[in-house]
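In: Sequence and predicted structure below; questions after.
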Amino acid sequence: MKRIETAMYDQLSLLSGRANPALAREIAGYLGVEMAAVAIGDFPDGELSIRLEQNIRGRDVFIVQPTSPPVNDHLMELLILIDACKRASAERITCVIPYFGYARQDRKDAGRVPITSKLVANLITKAGADRVLTVDLHAAQIQGFFDVPVDHLYAAPVIDQYFQSLELDPEQIVVMSPDEGSIKRALQHVDKLGGSLVIIDKRRANAMETKQANLIGGPIEGKTVFIFDDMIATAGSICGAARVAKQHGASNVFVTATHGVLCGPAPERLAEAPISEIVVTNSIALKPEQQLPNLKTITIAPLLGEAIRRIHRNESVSYLFA
């Protein structure tokens, strides 16, 4: 990994909760800084015990903590870390949230339901965050729920770079959108990888089940199909799309997502699906039971590290949004 050689990090402190300390260490390695010491434990009744073990007064603090499962535990840990930094007189607090949980309820689409994304954004802001850095929000409009600046990065360039390294023939590539809502994302990958676009006509049966009804576009027989999504949660939709691709004669199916949530039956579904390779980023730390033989994890530490470097030095971050 490239290491930034600079003497301009005297006032930067990077610390991590327990959600993804490995990613935080990679970011520290990219920046060439030491992780700030934090003691995190649990009281016998389950309450969190957090103490900063070094001085951060007047410093530019970056807290790395995705709100991944267990979401409530990691979210509460983030809020307490923010409060601890605020009370320790940090000059500025930036929450680095590679995966933002509670992103599904971003609007009131039925009677008597909350807009939980806005509630969580309020909690983070009121706790004392001055800025948020995140990657591939489930809905881009969630940026507007925060009353502080939000830098919203995309992992697509990192993922495309990996697939470009495979040196596949663009004429043999088909990018498949798993639903109508992902067409824009799929088109961006077509621009980088080449090939053609096909779309799955997905119908939702209920909150847990979807049905892949039809394939729009084609043909895909004998071609390598790439299916891109922002996250793989229970993997029902993505596995259904992979089966449709195989039924229409695809030779290989690659499935990729920024966030490998892989909850519930996801590992079993992915293991049984006709997928050549599953590619996710390390925005979420995977447990041993979530690891699969055909699962590859690529790092977004340089992407986040470069954003942190630019935020700290008050430089433009906009080119990283592409």
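Out: Right, received. Where do you want to start?
In: hey, let's count contacts and neighbours off CA atoms from now on
Out: Fine.
In: Would you state the helices of the stretch 51-200 of the chain in chain order?
Out: For the stretch 51-200 of the chain, the helices defined by DSSP state H, counting those that start in this stretch cover 71-87, 116-127, 156-164, 183-193.
In: Below is structure B, check it against A:
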Amino acid sequence: MKIISGTGHRALAERIAAAAGVELCEVDITRFPDGEIFVKIVDNVRGDDLFIVQSVSIEPNNYLMELLIMIDAAKRASADRITAVLPYYGYARQDRKDQPRVPITAKLVATLLEAAGADRVLCCDLHAQQIQGFFDVPVDHLYASPVIVKYLRSYNLDDLVVVSPDAGGLKMADAYSKLLGAGIALVGKQRKSAEDVEANHLVGDVKGRNTLLVDDMTSTAGTLTAAAKLLEKAGAKSIRAAVSHSLLTQKGIDRLINSSIDELVTTDTVPQREWDDFNVTVLSVAGILAEAICRIHNDQSVSSLFRVDK
């Protein structure tokens, strides 16, 4: 078993390798003057079970192309099996054709990964479950919830209500509510643009209760802050938010600072900036990903990783 990393999130790859008890293989990744990417796997990987770690975030076009080239280099270096490890799957929000003449880019990414030579895929908290069906190779889909729930339980919050900020996240909210032994509520929203959201309806009782907004990702924080405003108006005692992937823009950061959200709990699936102006807790998914990698290598079940220890 060997692990290599792209430049998308090397810090996470190093944590994964350490947790798996191996060292990262050496890879030279450089750019030609015109921007073309050059990859050379320095260590010998012939006949190895190779795991390539790359978060396709922040600069998704750059890091996706880098991942495809690394997979091709590994294939031509005669690696026995190549697993693409994507802590964050870029383009996952474009998972369906919801208007005329638009692509299903999440499917295109799946096709590209397979064409490059990936034998299987390991990912965390896909934006839509059906993306697994876009692949004709095995997909191991992990969740950040065991890490996030373990942290939230340390608060021992009474009268907790898990809130889905939109209808699409209701299944995730239901899963969190069961794990935390909490109630559940739903916010109805209307998206005005890619960055602006209006929350108009709240289903559920949150008055005088601690609330937790859960979502798989946030970038401009429009959905979270609009929902938080509605919860505050409904008399919520406290408001926290938990998201698996935090891709916050400056606009999103400003919105959180000016919102009624007390804390944002997220993970290190994507690189995180230094937070001095808002209460953010970043939890690591390196342990879960490392355990999954070891189990895949040893042909063991990964289903036990979905359990949340009491």
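Out: Happy to help now that I have it. Quantities reported herein were computed from a predicted structural model and do not represent experimental measurements.
In: hmm, back to that, can you lay out the helices of the stretch 51-200 of structure 1 as CSV showing mean neighbour count and distance to Ile56 of structure 1?
Out: Listed next are those as CSV, based on neighbours: other Cα atoms under 10 Å; distance: least, Cα to Cα, whole Å:
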stretch, mean neighbour count, distance to Ile56 of structure 1
helix 71-87, 20, 7
helix 116-127, 19, 17
helix 156-164, 16, 32
helix 183-193, 17, 40
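In: Between the ones you listed, which one is closest to Pro21 of structure 1.
Out: Smallest distance to Pro21 of structure 1 across the helices of the stretch 51-200 of structure 1 (Cα to Cα): 12.1 Å, for helix 71-87.
In: Which stretch of structure 2 is that closest one matched to in the alignment?
Out: Aligning helix 71-87 of structure 1 against structure 2 (TM-score structural alignment) gives residues 60-76.
In: now stretch 155-165 of structure 1
Out: Using TM-score structural alignment, stretch 155-165 of structure 1 pairs with 144-154 in structure 2.
In: Just the residues contacting the matching stretch, thanks.
Out: 124-125, 176, 179-180, 242, 244, 265-267, 283-285, 306-309 (Cα atoms under 8 Å, 6 or more residues apart in numbering).
In: Tell me which of those residues fall in helices.
Out: Among those, the ones falling in helices (DSSP state H) are Tyr176, Leu179, Leu180.
In: Map the first one onto structure 1.
Out: Matched across to structure 1, Tyr176 of structure 2 falls on His189, judged by TM-score structural alignment.
In: Now do the contacts for that match.
Out: Taking Cα under 8 Å, 6+ apart as the definition, contacts of His189 of structure 1 comprise Ala156, Asp160, Val175.
In: and what of Gly35 of structure 2?
Out: Per Cα under 8 Å, 6+ apart, neighbours of Gly35 of structure 2: none.
In: aligned partner of Lys287 of structure 1 in structure 2?
Out: By TM-score structural alignment, Lys287 of structure 1 lines up with Arg273 in structure 2.
In: sec struct for that match, please.
Out: coil (DSSP: H, G, I helix; E, B strand; the rest coil).
In: That one: neighbour count?
Out: Look at Arg273 of structure 2: counted by other Cα atoms under 10 Å, it has 8 neighbours.
In: And for Pro100 of structure 2?
Out: Pro100 of structure 2 has 6 nearby residues by other Cα under 10 Å.
In: For it, what is the corresponding residue in structure 1?
Out: That one, Pro100 of structure 2, aligns with Gly111 by TM-score structural alignment.
In: what's the answer for Ala227 of structure 2, then?
Out: Ala227 of structure 2 maps onto Ala241 in structure 1, by TM-score structural alignment.
In: tell me which element that match falls in.
Out: helix 236-247 (DSSP states H and E).
In: Can you give the contact residues for that helix?
Out: With Cα under 8 Å, 6+ apart, helix 236-247 of structure 1 has contacts from 178, 200, 209-212, 215, 220, 225, 227, 232, 252-253, 255, 266, 269-270, 273-275.
In: 7 Å instead, please
Out: Here helix 236-247 of structure 1 makes contact (Cα atoms under 7 Å, 6 or more residues apart in numbering) with Pro178, Ile200, Glu209, Thr210, Gln212, Val253, Arg269, Leu270, Ala273, Pro274, Ile275.
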